[in-house]
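Visitor: Any chance you can model this:
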Amino acid sequence: MTKVHRTIKEVKELIGTLSDSDPILKELKQDDRKGVQKLLIQRDRERMKQEKEKEEFDILTRYESELRQQGFTHIAGIDEVGRGPLAGPVVTAAVILPSDFYLAGLNDSKKLSEAKRDEYYEYIQKHAISIGIGMVHAEEIDSINIYQATKKAMNEAIVELPVQPDYLLIDAMKIQSPYPSQSIIKGDAKSISIAAASIIAKVTRDRMMKEYALKYPGYAFEKNAGYGTKDHLIGLEQLGVTPLHRKSFAPVKEILHTGH
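Guide: The predicted model follows:
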């Protein structure tokens, strides 16, 4: 058999397309050029990374897989963002994913970079069966408390789903609902549907807070999303309380009482 002489550039373009049983791969392993050996090492690393991501993803889908085996088809993951900030709404998302959904690296939205979250947000928007958003604003949070506001927003997100669910997987909370449900502690790191809802809720809220930053400059909402950072607290001291602020939350409450 004639040995084919490929340039390093040709090998680089070819190597990612080869299966483990491909005879060309066997031939490349006997090629003593450093550049080829380096490309083989990179290929092995990439394969291992992909296998690890697939294993992690399979772990993330175990709740959904078990429920599908029980006959449920439209499993909605539900998560919230914005329980802790001093300003802005609490936002929830309900997301129903198809059974063949795959997105490597999807887990807790707080651990991802903003660019990665935006990328995943677009992918989920494109591939989800159904997405619903719920939100409760500052005035109502002050009126009914943040815990009740979060539950209300979650129920709103379920109602807003264009395709209704037949089962709910909820991050940490228990809500009254006509659907069977399960509450999962740290659900955004354990369920793919909740992880997807976490991304949708966080990106939705972060984008809203950036819009609010234009209307209410001086609080750094575009950077802190309403959380009580140093910039935000300085803004509160100097500019006072806006309609976005939760008046029942310290230190907003203190500023109102002291009149600063």
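Visitor: Going by C-alpha atoms from here, please, whenever you check contacts or count neighbours.
Guide: Noted.
Visitor: so how far is residue 230 from residue 123?
Guide: 34 Å (CA to CA, to the nearest Å).
Visitor: same thing with residue 105?
Guide: For residue 105, the distance to residue 230 equals 32 Å [CA to CA].
Visitor: Kindly report the same for residue 87.
Guide: Between residue 87 and residue 230 the distance is 14 Å, computed by CA to CA.
Visitor: for comparison, sequence B:
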Amino acid sequence: MLICGVDEAGRGPLVGSVFAGAVILPSNHTIEGLNDSKKLSEKQRDRLAVCIKEQAIAWAVASATAAEVDEINILQATMLAMQRAVGALSITPSEVLVDGNRTPVLAMPSRAIIKGDATEACISAASILAKVSRDAEAYALDLRYPQYGFAQHKGYGTAQHLAALAQFGPIPEHRTSFAPVRAAYAQRQLF
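Guide: Predicted coordinates:
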């Protein structure tokens, strides 16, 4: 039976895509240290991502853009990214285990597992791949827009990010449906 783990990264940031990972691990995998990606350092995630890609039966990462987040809302965009990740797998899983309390609409049976990223190896692996991809997008945005500090805060609504939003205004990759970004647009229209 091929069990696929699915998790997302990037629901909270004010900028960029939301990512989802989908991973089918062999039952005899030897990857040590799998856990919720938020409980791992960036260095640990990067090391584990290599191991996951080497040992997984199949893996995929997909995303939904900031424009899609704005169009259909963050929850639906997350579900879309998860559907895309599962659909991009080279092998169709028998069942999908999703971190959280809901699952996307899929062609195969699926179960939501709260805190599954800490208890199911395949979900932990998906969490790590999604987070590594999300961080890579933040670094790419940082190269294009260094004044925002995306490499430091990864797009979350930190004081540094909010100050940059106020000073420089939103970029096309900002999620205009998120309140701080809407406020920054409104502020700029006053002048």
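Visitor: between residue 87 and residue 230 of structure 1, who's got more neighbours?
Guide: The residue with the greater number of neighbours, taking residue 87 of structure 1 and residue 230 and applying other CA atoms under 10 Å, is residue 87; the counts read 28 against 12.
Visitor: Tell me how many other residues crowd residue 186 of structure 2.
Guide: Residue 186 of structure 2: 12 neighbours (other CA under 10 Å).
Visitor: residue in structure 1 matching it?
Guide: Mapped onto structure 1 by TM-score structural alignment, residue 186 of structure 2 lines up with residue 257.
Visitor: do the same with residue 76 of structure 2
Guide: Counting by TM-score structural alignment, residue 76 of structure 2 lines up with residue 148 in structure 1.
Visitor: ok, and the closest non-adjacent residue to its match?
Guide: Distance criterion CA to CA, 6 or more residues apart in numbering; nearest residue to residue 148 of structure 1, sequence neighbours excluded, is residue 141 at 7.9 Å.
Visitor: give me the element that neighbour is part of.
Guide: Applying DSSP states H and E as the criterion places residue 141 of structure 1 in helix 138-144.
Visitor: quick one: the helices in the stretch 151-260 of structure 1?
Guide: 192-215, 221-224, 230-239, 252-258 (DSSP state H, counting those that start in this stretch).
Visitor: which helices and strands sit right next to the second one?
Guide: By that I understand helix 221-224 of structure 1. Here helix 221-224 of structure 1 touches helix 192-215, going by 3 or more CA pairs under 8 Å, 6 or more residues apart in numbering; DSSP states H and E.
Visitor: which residues of structure 2 does the helix it packs on align to?
Guide: Counting by TM-score structural alignment, helix 192-215 of structure 1 falls onto residues 121-144 of structure 2.
Visitor: again with stretch 90-105 of structure 1
Guide: Alignment of stretch 90-105 of structure 1 against structure 2: residues 18-33, by TM-score structural alignment.
Visitor: Just the endpoints, please. Distance across that stretch?
Guide: Between the opening and closing residues of stretch 18-33 of structure 2 there is a gap of 24 Å (CA to CA).
Visitor: and if you look at stretch 30-50 of structure 2?
Guide: Comparing the first residue of stretch 30-50 of structure 2 with its last one, the separation is 13 Å (CA to CA).
Visitor: Of all the residues in that stretch, which ones are buried?
Guide: By 16 or more other CA atoms under 10 Å, the buried positions in stretch 30-50 of structure 2 come out as 31, 34-37, 45-46, 48-49.
Visitor: okay, the residues you listed in a markdown table with secondary structure and distance to residue 180 of structure 2 next?
Guide: What follows is these, written out as a markdown table (DSSP: H, G, I helix; E, B strand; the rest coil; distance: CA to CA, whole Å):
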| residue | secondary structure | distance to residue 180 of structure 2 |
| --- | --- | --- |
| 31 | coil | 40 |
| 34 | coil | 34 |
| 35 | coil | 31 |
| 36 | coil | 28 |
| 37 | helix | 26 |
| 45 | helix | 29 |
| 46 | helix | 31 |
| 48 | helix | 34 |
| 49 | helix | 32 |
